[in-house]
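>>> need coordinates for the following:
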Amino acid sequence: MRLLTIELEGESHPAICLDTGQVLDLRSAPDLVFEDEWRPRSLRGVLELSNGIERLKKIRDVAEENIEQLSSCILDDDKISLLPPVPDPWLILSVGMNYGQHLAEMDNTPRPKHPAAFIKTRDTLLGSGRSIEVPRQCSDMIDYEGEMSFVFGKMCHNVNEQEAMDYIVGYTIANDVSARNWIPDIYSGDPPFGPIHGWERNIMGKNLPGFTPCGPVIVTKDEIDDVNNLRLQTKLNGEVMQNSNTDDLIFKIPEIVSYFSKWYCFHPGDIITTGSPSGVGVGRDPQVFMKAGDRIEVEIENIGVLANELV
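Take a look at the predicted model:
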């Protein structure tokens, strides 16, 4: 099943994709598709229910049997305005240094002994099809990082690798847009605090508004046969910049979840991005950065295409 959030008249509406290729707006759907008084107000609210996904599957089945009676709340997918699938997560955690070939292009950075990650704020989230605003204060080194990401379906804290996948509801795409202006500070500052301050500024360069495009949908995990074998491509103005596969991930999802859940308590709707493969702009020779007027697309097999333009 494919889950999404759309914008209608300035408000967010949870929605699901139908087999017809159309989208069912759950906030506008009539009583016909519901079996009780429950009405979903947000996708995170659905995930917070222990049986939320099962409820959505029943709603989808009823809707597909009654398409003609639901014309007022069924939309063509080319006429919708997308928000991030979960616009309001409690936590966005972005894993870094997690593709073998990416480490090689970054001056042969050693493989980490354990997963490394940083937090991104929800203000960085942006739906597919929306514009990334180039910040005036750091406009010259804006980079892309296409990433396979996953979404939690229930509360998760201190779990082992064997049970980790039980807490995941599905997969989506993220673009960890990054202002690279402060990377030199990581290596040039006097220890111990110089590199620390450089790294801090580097992370802040990933937390500018709109710097985490996410979507277009969440694909539930039952629809993905092998999440560790998905083709990932990033295109800048139609040119392939990243061409990889999730089989190059150093740390797989169970290890990521088990490791970080020792500290963090993940809530339904929280997002972890799993890192970016090789081909990022800063790792190229010559380096390639995005500018206003560019179009960036991240495509992951069986999930979809996340597309945004820079303004």
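>>> when you work out contacts or count neighbours from here on, use the C-alpha atoms and nothing else.
Fine.
>>> contact partners for Val298?
Gly146, Glu147, Ile173, Ala174, Asn175, Leu232, Gln233, Thr234, Lys235, Val305, Leu306, Ala307 (Cα atoms under 8 Å, 6 or more residues apart in numbering).
>>> second chain to compare with the first, below:
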Amino acid sequence: MKLATYKDGSRDGQLVVVSRDLSTAHYATGIATRLQQVLDDWNFLSPQLQDLYETLNSGKARHAFPFDPALCMAPLPRAYQWADGSAYINHVELVRKARNSEVPATFYTDPLMYQGGSDDFIGANDDVICPSEAFGIDFEAEIAVVTGDVAMGSTPDQALDGIRLVMLANDVSLRNLIPDELAKGFGFFQSKPATAFSPVAVTLDELGDAWDKGRLHLTLQSMWNGRTVGMCEAGPDMTFHFGQLIAHICKTRNVRAGSIVGSGTVSNRAIEKNGKQEWAKGYSCIAEKRAIETILDGKPSTEFMKFGDTIRIEMKGKDGQSIFGAIDQEIVSRAG
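Alright, predicted model coming up:
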């Protein structure tokens, strides 16, 4: 099934069930008003939502209405936890190679992860508000999962059973703030403003055989100012699958229902063509593009985002239809 949260003036919005083709929706009020309620009582409430979903898809829902992504908050507007990994080691390799830094051997066996702000997510069509272009505004196209309860000490396979929903993310990064923060040794903070998520979160059955053991084998599309810059394959180069990412959190603590775990920037390896490296799939963040330029040309030439720029992130199924709806945002000045 597909679930979204409509804006209603409150912090947590109103839960709606969305049809498979994203054309219609129906309030879930008779079952649950908030997505967190469903996550807390998944086994009892999700079958009821599934029944409503099937009725909606059959065209028999009496109070259905046209679905409008512009009215959506993040599917889970605030969460108990937002932990973002770096599951695509190719991304790490490129960024480090651009600054002549080796990737530590442990990065291939132990995933990188940071804990972001989970109290103020933004909707898929909400503006990205930033105080200054000088901060180095960047998008990051990612996949994210929402969990149920996962016990401390769970194995990666056990952790996979805790995944309830999948969605897309734009993990906005302020690149020029990152070096000073990392130099302190405590990780990202001011350099990671509010994250945006796709209008819709979906259950695993909606993904069919594209979902395989914690990896989503579909193409993640990124369009910057209307131009396609990334058609990255999300499955093949994912070093750590979502079960491994969740198990990483579970090493010393429980993961509770309503936690969101991100994949990090989706990234594909270069291919050799005529003796040269080419990144035919493009990129899912500008920092990676700049790293590639530095490797090839000795310096970056692509600038970060400016006020007025737009970013669209979307994933389509094998039938060509949008699965999660699109993240479609504009970068705006706080002063504006």
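>>> let's have the contacts of Val298 of the first structure in a markdown table, adding secondary structure, distance to Thr212 of the first structure and neighbour count.
Shown next, in a markdown table, are the contacts of Val298 of the first structure (DSSP: H, G, I helix; E, B strand; the rest coil; distance: Cα to Cα, whole Å; neighbours: other Cα atoms under 10 Å):
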| residue | secondary structure | distance to Thr212 of the first structure | neighbour count |
| --- | --- | --- | --- |
| Gly146 | strand | 10 | 33 |
| Glu147 | strand | 10 | 27 |
| Ile173 | strand | 10 | 31 |
| Ala174 | strand | 6 | 33 |
| Asn175 | strand | 6 | 29 |
| Leu232 | strand | 17 | 22 |
| Gln233 | strand | 17 | 22 |
| Thr234 | strand | 15 | 28 |
| Lys235 | strand | 16 | 18 |
| Val305 | strand | 14 | 22 |
| Leu306 | strand | 11 | 25 |
| Ala307 | strand | 12 | 23 |
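>>> can you give me the helices in the stretch 151-300 of the first structure?
Listed in chain order, the helices found in the stretch 151-300 of the first structure under DSSP state H, counting those that start in this stretch are 161-164, 183-188, 193-204, 253-260.
>>> from those, which stretch is densest packed?
For those, ranked by mean neighbour count under the definition mean count of other Cα atoms under 10 Å, the leader is helix 253-260 at a mean of 20.
>>> and for that helix, what span of the second structure is it aligned with?
In the comparison with the second structure, helix 253-260 of the first structure aligns to the range 242-249 (TM-score structural alignment).
>>> buried residues of stretch 129-141 of the second structure, list them for me.
Ile129, Cys130, Glu133, Phe135, Gly136, Ile137, Asp138, Phe139, Glu140, Ala141 (16 or more other Cα atoms under 10 Å).
>>> adding secondary structure, write those out as a markdown table.
What follows is these, written out as a markdown table (DSSP: H, G, I helix; E, B strand; the rest coil):
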| residue | secondary structure |
| --- | --- |
| Ile129 | strand |
| Cys130 | strand |
| Glu133 | helix |
| Phe135 | helix |
| Gly136 | coil |
| Ile137 | strand |
| Asp138 | strand |
| Phe139 | coil |
| Glu140 | strand |
| Ala141 | strand |
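>>> can I get the helices of the stretch 151-300 of the first structure in JSON lines with distance to Trp90 of the first structure?
Output for the helices of the stretch 151-300 of the first structure, formatted as JSON lines (distance: least, Cα to Cα, whole Å):
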{"stretch": "helix 161-164", "distance to Trp90 of the first structure": "19"}
{"stretch": "helix 183-188", "distance to Trp90 of the first structure": "28"}
{"stretch": "helix 193-204", "distance to Trp90 of the first structure": "18"}
{"stretch": "helix 253-260", "distance to Trp90 of the first structure": "15"}
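>>> for Cys17 of the first structure, which of these is the nearest?
With Cα to Cα as the measure, helix 253-260 is the member of the helices of the stretch 151-300 of the first structure nearest Cys17 of the first structure (25.4 Å).
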